[in-house]
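Visitor: I'll drop the sequence and a predicted model, then ask my questions.
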Amino acid sequence: MKIGLAQINPKVGDIQGNTTKILGCIEKLSTADIVVFPELCVTGYPPEDLLFNKDFIAESQVAVAKIAKAVNSHQAVIIGCPEHTNGELYNAAFVINNGHIIGTHRKVFLPNYDVFDEMRYFSSGQTGTIIRFVNHTVGIIVCEDLWRPDGPAQWEASQGAQTIISINASPFEHGKMESRLNLIRHMAKTSKVSIVYLNMVGGQDELLFDGASVVVSDDGDIQAVMPSFEESLSLVNVPASSGNDILHNDSSFLANESNSIVHCFDVPMETSDEKPISDLVEAPIDSIANIYKGLVMGIKDYVTKQGFKGVIVPVSGGIDSALVATMSVDALGADRVKLIYLPTRFNSPDSLEDAKKLSDNLDSPLMVLSIDSIFETFDNTLRNELHKESFDIADENLQARIRANIVFYISNATGYLVLSCSNKSEAAVGYGTIYGDMAGGFAPIKDVLKTQVYQLARYRNDLNPVIPERILSRAPSAELNVDQKDQDVLPPYDILDAFINDYMVSNIPIENLTQRYGNEVVSKILRMIKGSEFKRKQAPVGPKISPRSFGKGWRMPIVNGFMPKENTLGD
């Protein structure tokens, strides 16, 4: 069976543009028996509260009908789109052949955790779905249906499906690729089916979709892998599983052993019997390169889909802004990236030298505007008014806020988007100035720990050394005061980052955290995390790369009287 995989990058809400893209892919994959598209590809994913808009739903249904008219009798097409019927809305996979919608699979398991809240919008399907071709039987599922034991994939396999096609909008997170692939291979072997896993690609607000679609045979061997973070079309000859018999039954419903129901549709076409290519296909690998590629795509998609001319990166001579500037040039080209350096008396000559070298290496001009006189005017006025003599955090933050005013002025004047260079480690403990360095329209490294910032920078330099070595080697500093270093205030970043993962992602109890890090470190970091919630709620959106980011999946109250204590735990 020859399957055309359309790993595409739709835009949420652009139903007309997505439809045009889908029709173009069908034309290019005209020799395929079945052409497969991602989950909710007609509307883009996640459409969120657009799904409450009746005009939006109506237009999506018109789009499916338009796509159906373009499909001939020798080909079947599977596309993801909301299905509105009998007052209910479903996350559905539409099966199209010969100008008609033959049937749909309604997503059974609706994710309602982390960034997902599909139960807010959709009703749950109740059946598995099998498409019976003349010589091949195919099961259809949508994303989360694949991840549940004893779910639609198993129902369909038990009722004779030889191949399972799963359409997905599965967000990227570092480490997920291996677990995803292991699940697919295990399910293929245990259910004796080939599995076609087709994933969306692209950036949408805080989500990255990595693609990395795969085809696995019933013995768990990988038949094909599509690239990560790239739109791609591919033709794959999928082997028919010999473990399950093709069913021919007069009833359109079949009950499996667990009394779940499988709904069957017949498609009166014969699929090809070409043998799959036996060349060894390497499994996709989670790596720092994947994170870098995903973040670059995230910048490109956010800027391009929003229609900005380019981006402004306030560079400081430090590692965070150097990485953001480099990724921005890789994403958009040097001509669409404006680098701005805004020093005061506290910025060292080395910082300016490194910023200029970075600018030269990236071939992106650097604008240098000293803000010392502006800072002095502000500072003197406020000191006189408040009868203030000391130089403290208010004076430090004032510098960051002056910089924010200037870069946003330039943004308004040019139509370029301001990027924030704050990272996850700083955001966790509030080591950043609200309305200052935290300000921006998009934060590319919002979910990137400081230790990962260095890993990403070194990875990029291995490809082509553009980030000056001194930026990588010197101690990080905000340079808002004399001889200031991050570690004057924060624990070492390797300790802080390990704690953030243990606390945020692994949800380790305070008793175990205290045993691992000591009471002083735990108490300090927890106070900083809790006290910084109001800042994070006002920070710009940024791409999620970890299992839990400071975004939709982190829903902490700002006003919060709870502080965990080791002695409150029971046995």
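Guide: Received, thanks.

Visitor: switch to C-alpha atoms for all contacts and neighbour counts from now on
Guide: Fine.

Visitor: Quick check: E231 vs F37, distance?
Guide: In this view, E231 and F37 are 12 Å apart by CA to CA, to the nearest Å.

Visitor: where do the strands sit along the stretch 51-200 of the chain?
Guide: For the stretch 51-200 of the chain, the strands defined by DSSP state E, counting those that start in this stretch cover 76-85, 88-97, 100-106, 127-132, 137-142, 163-168, 194-199.

Visitor: for the stretch 301-450 of the chain, same thing?
Guide: Using DSSP E, counting those that start in this stretch, strands in the stretch 301-450 of the chain cover 310-314, 337-341, 366-368, 416-418.

Visitor: Now do the first one: which elements does it pack against?
Guide: Right, strand 310-314. In terms of contacts (3 or more CA pairs under 8 Å, 6 or more residues apart in numbering; DSSP states H and E), strand 310-314 is packed against helix 319-332, strand 337-341, helix 393-414, strand 416-418.

Visitor: what does the last one give?
Guide: Applying 3+ CA pairs under 8 Å, 6+ apart, one finds that strand 416-418 contacts strand 310-314, helix 393-414.

Visitor: here comes the other one, which I'd like you to weigh against the first:
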Amino acid sequence: MKIGIAQINAVVGDFPGNAKRLLQAYRECLEKGAELVVSPEMGLVGYPPRDLVFKSQFVPKCLQALDYLATEIGEVPFLVGYVDHHESDQPGKPFRNAAAWLERGEVRAKRWKTLLPTYDVFDERRYFEPAAACEPVEWRGRKIGVTICEDIWTDDYLDRPFYRRDPVRELKEAGAEMIVNLSASPFHLGKPEQREEMLASVARKAALPLVYCNAIAAQDQLVFDGHSVVVGPSGEVVAKLPGFEEACEVVDLRQDAAETVPRSRVRMPQPPCEQLWRALVLGLRDYVQKTGFETVCLGLSGGIDSALTAAVAAEALGADKVHGLTMPSPYSSGGSVADSFALAENLGIRCDEVRISDIFEEVKRTMAPLFVGEAEDVTEENMQARIRGLLLMSLSNKFNHLLLTTGNKSELAVGYCTIYGDMCGGLAVISDLPKTRVYDLCRWLNREREVIPWNTIEKPPSAELRPDQKDQDSLPEYDVLDEILEAYVERHLSTDEIVDLGYEEDLVRWVQRRVDLNEWKRQQAAPGIRVTSKAFGMGRRMPIVQRFTG
């Protein structure tokens, strides 16, 4: 059987646009000889729709689009993901995460998602009722086992056993001859490799071929990376679609054909820096375009974080869509301004200079009667950041730019950022990228030519808010800080457990306390693009008011 895989980029709630994308992909697969075409989870809806499903006309409009789509489908079936009503008289959630088998102008069969994840970034039990039974779709004498995303995630690849049911086993026992999976599996670093290993294990255990179609898109903070895979019954990878881009491919699942698959169809995994780069580029591009913006602006400090953010923006949108603003204060070095303009020249983006020294002095004079007898401290440092935030927001308002924030995960974790200052903006592009990863990615970008000025990479990092300031005046060395943060934020280790790894107790407790105390600040931050297994924001739900220190 020749299976067409339609790895498309859907927009949440754009039923006409998504239907058009699905039809284009379906027809492209037909031209390549497909006998059955598979699309991603909720390909007609976009994932995740979240509380949009509660809007009175959301699901009816989805079903209307599904009926239209069915009328355009001929003898070659098309599996499409969508949201349906739960029409049972039994108690339960109001909706279903569903897949429709479209054939010869009608919806011939429907199947429901069985395993509903409610952990990390997922919240599906809030909306959906699971399938009571798993039954294959019978077609031309074959039995096709239809699963949706989580249905194939086995206990071996979850933190702990979450489910009592195994949909793949149920389908195998019901006579399924192959497993098809419609998926919207979000990216984090290392996820494509983990996912492929899991798919091979599932196919091997079931002794069935497995066709896996993953979404490619960015939705708010999540990036869906594609990397759709076809796996043979022995666990061998028959074909892989590319990551971070739309693709349509037809794979022949006949045993003799599988044995002669060209090696070009089985792509090598991308190195970590390339994965991160492509995820950030896709995340920024989709966020900007799907929210209706055309251009972005950002502050250029001459530092490495703003440089990387600008490079991502130029790649995602085009250099002519990026407007940089460098805003030196009395404490800014001439090198920082020069580095900002060198970066702009390397990227081909616009960069303007607005000095804030006079504004800063005027704000201090204005506040002086209230600050009599008080020494200058972090208050005056934050004034500079907030003046820059005001100027950048003004630039954003005047020209309808989306303002990008430029802080990294290490700084956001410990609160080394100014709320209503450098945190102003609509999207935090690298807020899930630890500082050490920022350096790695910038060096990777410079592997063939200078993109990020080398001086920006090599000079000690500094906020330049007071004379001769360096980040390490206030923070541990970033390689140590990032290791502690990874243990505390992503692995959820206690203070004592981190100390047992070999770190100084006072330092660990300082980092832990800073993370906990700055939750209020992070909950007011711009949404960020998730690229690690535990980002601040979606998937991490910590209270602001709490006293647990373990």
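Guide: Structure's in. What do you need? No experiment lies behind these values; they were computed from the predicted model shown.

Visitor: Quantify their similarity with the TM-score.
Guide: Scored against TM-score structural alignment, normalised by the length of the second structure, the superposed chains reach a TM-score of 0.94; 531 aligned residues with a CA RMSD of 1.4 Å.

Visitor: Minimum distance to N135 of the first structure: which of the strands of the stretch 301-450 of the first structure has it?
Guide: Proximity to N135 of the first structure (CA to CA) singles out strand 310-314 among these, at 52.2 Å.

Visitor: Could you give the residue range in the second structure aligned to the closest one?
Guide: On the basis of TM-score structural alignment, strand 310-314 of the first structure is assigned to residues 295-299 in the second structure.

Visitor: what about the matching stretch, how far off from the first structure?
Guide: Following superposition, stretch 295-299 of the second structure is found to deviate from the first structure by 0.7 Å on average (mean CA distance after the TM-score superposition for the first structure).

Visitor: returning to that earlier point: E231 and F37 of the first structure: who's more crowded?
Guide: Set E231 of the first structure next to F37 and count neighbours by other CA atoms under 10 Å: F37 wins out with 27 against 18.

Visitor: Distance-wise, check the counterpart of the more buried one in the second structure relative to L517 of the second structure.
Guide: The equivalent of F37 of the first structure in the second structure is S39 (alignment by TM-score structural alignment). Distance, S39 of the second structure to L517 of the second structure, using CA to CA: 44 Å.

Visitor: now do Y478 of the second structure
Guide: For Y478 of the second structure, the distance to L517 of the second structure - CA to CA - is 20 Å.

Visitor: ok, and what's touching the host helix or strand of V262 of the first structure?
Guide: According to DSSP states H and E, V262 of the first structure maps onto strand 261-266. Contact with strand 261-266 of the first structure is made by 102-103, 126-133, 155-156, 159, 252-256, as judged by CA atoms under 8 Å, 6 or more residues apart in numbering.

Visitor: again, but for stretch 133-152 of the second structure
Guide: Against stretch 133-152 of the second structure from outside (CA under 8 Å, 6+ apart): 41, 98-99, 109, 111-117, 166-168, 170-172, 174-185, 199, 202.

Visitor: cutoff 6 Å now
Guide: 113, 115, 167, 171, 176-183 (CA atoms under 6 Å, 6 or more residues apart in numbering).

Visitor: And that stretch, what's buried?
Guide: 134-137, 143-152 (16 or more other CA atoms under 10 Å).

Visitor: before we move on, back to that, and the contacts of stretch 133-152 of the second structure, which two are furthest apart?
Guide: Every pair of those checked by CA to CA; the farthest is L115 and E177, at 20.9 Å.

Visitor: neighbour count winner among the two?
Guide: Comparing L115 of the second structure with E177 by neighbour count (other CA under 10 Å), the higher total belongs to L115, at 25 against 17.

Visitor: Translate that one into the numbering of the first structure.
Guide: Under the alignment (TM-score structural alignment), L115 of the second structure maps onto F109 of the first structure.

Visitor: Distance of its match relative to N9 of the first structure?
Guide: Shown here: F109 of the first structure relative to N9 of the first structure, a distance of 24 Å by CA to CA.

Visitor: do the same with V466 of the first structure
Guide: Distance from V466 of the first structure to N9 of the first structure, by CA to CA: 29 Å.

Visitor: cool, K107 of the first structure as well?
Guide: Distance, K107 of the first structure to N9 of the first structure, by CA to CA: 21 Å.

Visitor: burial count for R204 of the second structure?
Guide: R204 of the second structure has 18 neighbouring residues, counting by other CA under 10 Å.

Visitor: ah, wrong one, I meant P111 of the first structure
Guide: Neighbours of P111 of the first structure under the rule other CA under 10 Å: 14.

Visitor: before we move on, back to that, between the strands of the stretch 51-200 of the first structure, which one is closest to K69 of the first structure.
Guide: strand 100-106 (6.9 Å).

Visitor: how close does the closest one sit to the second structure?
Guide: Strand 100-106 of the first structure sits 1.3 Å off on average (mean CA distance after the TM-score superposition for the first structure).

Visitor: for that strand, packing partners?
Guide: Applying 3 or more CA pairs under 6 Å, 6 or more residues apart in numbering; DSSP states H and E, one finds that strand 100-106 of the first structure contacts strand 88-97.

Visitor: what packs against the strand it packs on?
Guide: Where contact means 3+ CA pairs under 6 Å, 6+ apart, strand 88-97 of the first structure is packed against strand 76-85, strand 100-106.

Visitor: Centroid-nearest residue for the first structure?
Guide: The structure's the first structure has its C-alpha centroid closest to L208; by CA atoms, centre = their mean the separation is 1.9 Å.

Visitor: what residues are up against T326 of the second structure?
Guide: Neighbours of T326 of the second structure in contact, by CA under 6 Å, 6+ apart: 299-301, 353.

Visitor: give me that answer again for 8 Å
Guide: Counting by CA under 8 Å, 6+ apart, T326 of the second structure makes contact with 299-302, 337, 340, 351-355.

Visitor: one step back: V466 and N9 of the first structure: which has the busier surroundings?
Guide: Neighbours of V466 of the first structure and N9, each counted by other CA under 10 Å, are more numerous for N9; the result is 26 against 21.
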